[in-house]
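1. Below are the sequence and a predicted model for it; my questions follow.
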Amino acid sequence: MENTKYMLILKIDEENYALSINDIDRTIQALEITKLPDTPPTILGVINYHGQIIPVINMRKLFNLPEKEIDLTDIFVIANTSKRKLCLVVDGTSEVIKYSQKDVVDKSNISKGLKPIKELINHEGNILLIYDLDSFISLEEDEVFEKAMNK
């Protein structure tokens, strides 16, 4: 029996990005972000989500896309890393896609300069990149965030 997995397709500036559904807690409408002083440019600030303070990641900065103001129609994806929850700002989500091991493409020849990619998936003739959430905040950025939170 094949091991079936699922990914959520995220839309940012007409581009598609994918995350494993196992890494996602939920999606919510955009909320007010509280800015923090002295944080890395990839961290927009924090949100209070059911009493939990979660850093908000600037996905546009992370992927070198044009900046835009956060709009009420934007979606926040609450996701889990091995260390903490993150809030990812995206323009929207499109669909959940099912895939199996036979759809996974060898990624050994992918440039090491790209944000770490968990898997490459061949889906209906297109290659989808499933990103490793732990790569979205570096160890240094995480330390700066922690210091900003404790001021």
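-> Looks like it arrived, so ask away.

2. make it CA atoms for all contacts and neighbour counts henceforth
-> Will do.

3. Give me the three-state assignment for residue 60.
-> Here residue 60 is helix, with the state taken from DSSP: H, G, I helix; E, B strand; the rest coil.

4. Tally up the residues packed near the closest residue to residue 105 other than its chain neighbours, please.
-> Spatially, and ignoring its direct neighbours in sequence, residue 105 is nearest to residue 120 (5.2 Å; Cα to Cα, 6 or more residues apart in numbering). Neighbours of residue 120 under the rule other Cα atoms under 10 Å: 18.

5. Where do the helices of the chain begin and end?
-> 59-62, 139-149 (DSSP state H).

6. what residues does the shortest one touch?
-> In this structure, residues lying in contact with helix 59-62 by Cα atoms under 8 Å, 6 or more residues apart in numbering are 12, 41-42, 66-67, 88-90, 136.

7. second one coming, line it up with the first:
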Amino acid sequence: MQALPLLGEFVIFRSGGHIFALNVGSVLKVVPAYRHSILPEAPATILGIVVYDGQIVPLLDSAALLRSGLRVAPGLESRFLVVRPNDRLLILCAEEVVGVRSIALGPYGQPEPIGAGMMRLQGLGHHDDDLIYIFDPEKLLLLHEARALDKAMQEHGA
């Protein structure tokens, strides 16, 4: 059997029954989850805000980024992935961080329909027998979400 081409090194994490990945170069740090504050009127993909390194940073729900309606709040074993895709610091909540792994390109099996969440993906990959949704760091926070987030933060003094 011929080896499948590798896409590179990725931080692999789980949330909401799915396995996700971010290119290792886009993850600044992984830290244990800690207290966050709810931000009323924030987009559905935002769990709230946290203070990280003296800054107020939005906390994104990685499961909700993929599929609207799916929501996973941080638990005792959760981890925060600190990323800076553009000029904005973001934190993704993961139920579990598996580690840094190489991801192979295809075959994928049949991914479940996820709708609008597909626009946030760079692609699909797999590790062992698991389908992995690879996030595009630049699309974690879409323009309309960033505007709604900024408005909510301004209105609530965050």
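-> The structure has been received and is ready for your questions. Please read all numbers here as calculations on a predicted model, not as lab measurements.

8. Overlay them and tell me the TM-score.
-> Once superposed, the chains reach a TM-score of 0.78 (TM-score structural alignment, normalised by the length of the first structure), with 145 aligned residues with a Cα RMSD of 2.9 Å.

9. need the contact list for the residue nearest to residue 105 of the first structure.
-> By Cα under 8 Å, 6+ apart, the contact set of residue 120 of the first structure is 104-107, 127-130.

10. Just tell me what it corresponds to in the second structure.
-> Alignment note (TM-score structural alignment): residue 120 of the first structure maps to residue 124 of the second structure.

11. Check residue 150 of the first structure too.
-> Under TM-score structural alignment, residue 150 of the first structure pairs with residue 154 in the second structure.

12. any idea how far that match lies from residue 142 of the second structure?
-> Computed as Cα to Cα, to the nearest Å, the residue 154 of the second structure to residue 142 of the second structure distance reads 18 Å.

13. Show me just the buried residues among the contacts of residue 120 of the first structure.
-> When the contacts of residue 120 of the first structure are checked for burial by 16 or more other Cα atoms under 10 Å, the buried set is 128-130.

14. Inside strands: which ones of these?
-> 128-130 (DSSP state E).

15. can you list those residues in TSV and add distance to residue 16 of the first structure?
-> Below are those laid out as TSV (distance: Cα to Cα, whole Å):
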residue	distance to residue 16 of the first structure
128	8
129	9
130	10
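
16. Which of the residues you listed sits closest to residue 52 of the first structure?
-> Nearest to residue 52 of the first structure among these is residue 130, at 26.3 Å by Cα to Cα.
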